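1. A predicted structure for the sequence below; I have some questions about it.
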Amino acid sequence: MGDPPDLASFLASLGDQQVAIAREVHQTVADVAPELLPPTRRGTLLGYGAFHYRYASGREGDADLISMRGGSKHLSVYVSALEDGRYLPEVHAAGLGTVSVGRSCIRVRRPGDLDLSAFADVVRRAVEVGGEGQV
């Protein structure tokens, strides 16, 4: 059986190295949080676990718990979940491998750089706490 349509179109937009990383991320999400499947495209993003958010300011919209975006030198993986007011990637940054971590973003340059066991823990925790600013 082939890839779901949105995953296939996302992978087709990436270079070979990023495809390998995206497949690692996809398989990890599928293994530990199958309830987030199937992934969906939102423009240049591939997302898992859509949710509706609303901020105290009244701004609201739709986002995904976990999403990916290709870049010129890396694949970005976003985790839109908070723990004690901090995004999960920054909370778990030390264990995520040879990656660059921003607030909600994990930037991965090469396949194997992301510690998939640690990332699986982040995915599990994201499912537990839900999306940031969720309604």
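-> Cool, got the structure. What you see is a predicted model; the values in this text were computed from it and never measured.

2. use CA for all of it now, contacts and neighbours both
-> OK.

3. I figured V122 hits P89, correct?
-> Yes - using CA atoms under 8 Å, V122 is in contact with P89, at 7.2 Å.

4. any idea how far T40 is from D115?
-> For T40, the distance to D115 equals 24 Å [CA to CA, to the nearest Å].

5. ok, now L65?
-> Using CA to CA, one gets 19 Å for the distance from L65 to D115.

6. neighbour-wise, which of those two wins?
-> For the pair L65 and D115, the greater number of neighbours falls to L65 (21 against 14), based on other CA atoms under 10 Å.

7. element containing the more buried one, please.
-> Using DSSP states H and E, L65 falls within strand 60-70.

8. okay, one more to line up with it:
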Amino acid sequence: MAQNKTQVTATDPADFIAAVDHPQRRDDAQVLDALFRHVTGFQPRMWGPSIIGYGQYHYRYDSGREGDFLATGFSPRKANQVIYILPGYTDFGPILDRLGKWKKGKSCLYITKLADVDLSVLEELIRAGLDDLNSRWPVQPT
């Protein structure tokens, strides 16, 4: 079976954040790094060339496919911050209703700037996503 395309790399997350071109994205990434460290208690690791992940889990599907993936994290992209906190198992609508301005992808949120969201609600959402994921697949520190 094929492995995940997104694997842990040796890149230092702090170096990656420091190299973000857009000043607002870089500043927001520093805030997000501190927030994710605080909420998860995990040290960040780079997953692929552009995702900063906190914690990881091993999954095994009924089909036999298995692998490891980041438990939660973010990526400072050109147009917005991509927040990976929605494992897709649970409806977090009541929390998202209080978050602020965002768009939803399949398993992520797109936030243009952190000033558009309530960071305490984002913290709550990260914790809820991790707790939900951990109830299905044990989350391990990175």
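-> Thanks, I have the structure now. Just so we're clear, the structure is a prediction, and the values are computed from it rather than from any experiment.

9. thinking again about what came up before, among V122 and P89 of structure 1, which residue is more densely surrounded?
-> Using other CA under 10 Å, the more surrounded residue of V122 of structure 1 and P89 is P89, with 28 against 21.

10. packing partners of the helix or strand where the more buried one lies?
-> Element membership of P89 of structure 1 [criterion: DSSP H and E] is helix 88-91. When contacts are defined as 3 or more CA pairs under 8 Å, 6 or more residues apart in numbering; DSSP states H and E, helix 88-91 of structure 1 packs onto helix 116-129.

11. what residues in structure 2 pair up with the helix it packs on?
-> Using TM-score structural alignment, helix 116-129 of structure 1 corresponds to residues 119-132 of structure 2.

12. centre of the chain versus the matching stretch, how much separation?
-> Between the centre of stretch 119-132 of structure 2 and the centre of its chain there are 11 Å (CA atoms, centre = their mean, to the nearest Å).

13. and stretch 30-39 of structure 2, by the same measure?
-> Centre-to-centre, stretch 30-39 of structure 2 and its host chain are 10 Å apart (CA atoms, centre = their mean).

14. buried set for it?
-> Using 16 or more other CA atoms under 10 Å as the test for burial, stretch 30-39 of structure 2 gives L32, D33, L35, F36, R37, V39.

15. narrow these to those in helices?
-> Taking DSSP state H, the ones among those that sit in helices are L32, D33, L35, F36, R37, V39.

16. contacting residues for the fifth one?
-> Shown here is R37 of structure 2, whose contacts under the criterion CA atoms under 8 Å, 6 or more residues apart in numbering are Q43, P44, Y54.

17. what separation do you get for it and G53 of structure 2?
-> As for R37 of structure 2, its distance to G53 of structure 2 is 10 Å (criterion: CA to CA).

18. how about the first one?
-> Counting by CA to CA, the gap between L32 of structure 2 and G53 of structure 2 amounts to 11 Å.

19. so what sits against both of these two?
-> Residues within reach of L32 of structure 2 and of G53 at once, by CA under 8 Å, 6+ apart, are F74.

20. of the contacts of R37 of structure 2, which is the nearest to I17 of structure 2?
-> Among the contacts of R37 of structure 2, P44 lies closest to I17 of structure 2 (CA to CA), at 11.4 Å.

21. identify the residue of structure 1 aligned to the closest one.
-> P44 of structure 2 maps onto P39 of structure 1 when the alignment is built from TM-score structural alignment.

22. what's the neighbour count on that match?
-> Using other CA under 10 Å, the number of residues around P39 of structure 1 comes to 23.

23. just give the nearest non-adjacent residue to G47 of structure 1, would you?
-> Nearest residue to G47 of structure 1, sequence neighbours excluded (CA to CA, 6 or more residues apart in numbering): S67, at 4.1 Å.

24. all good on my end, thank you.
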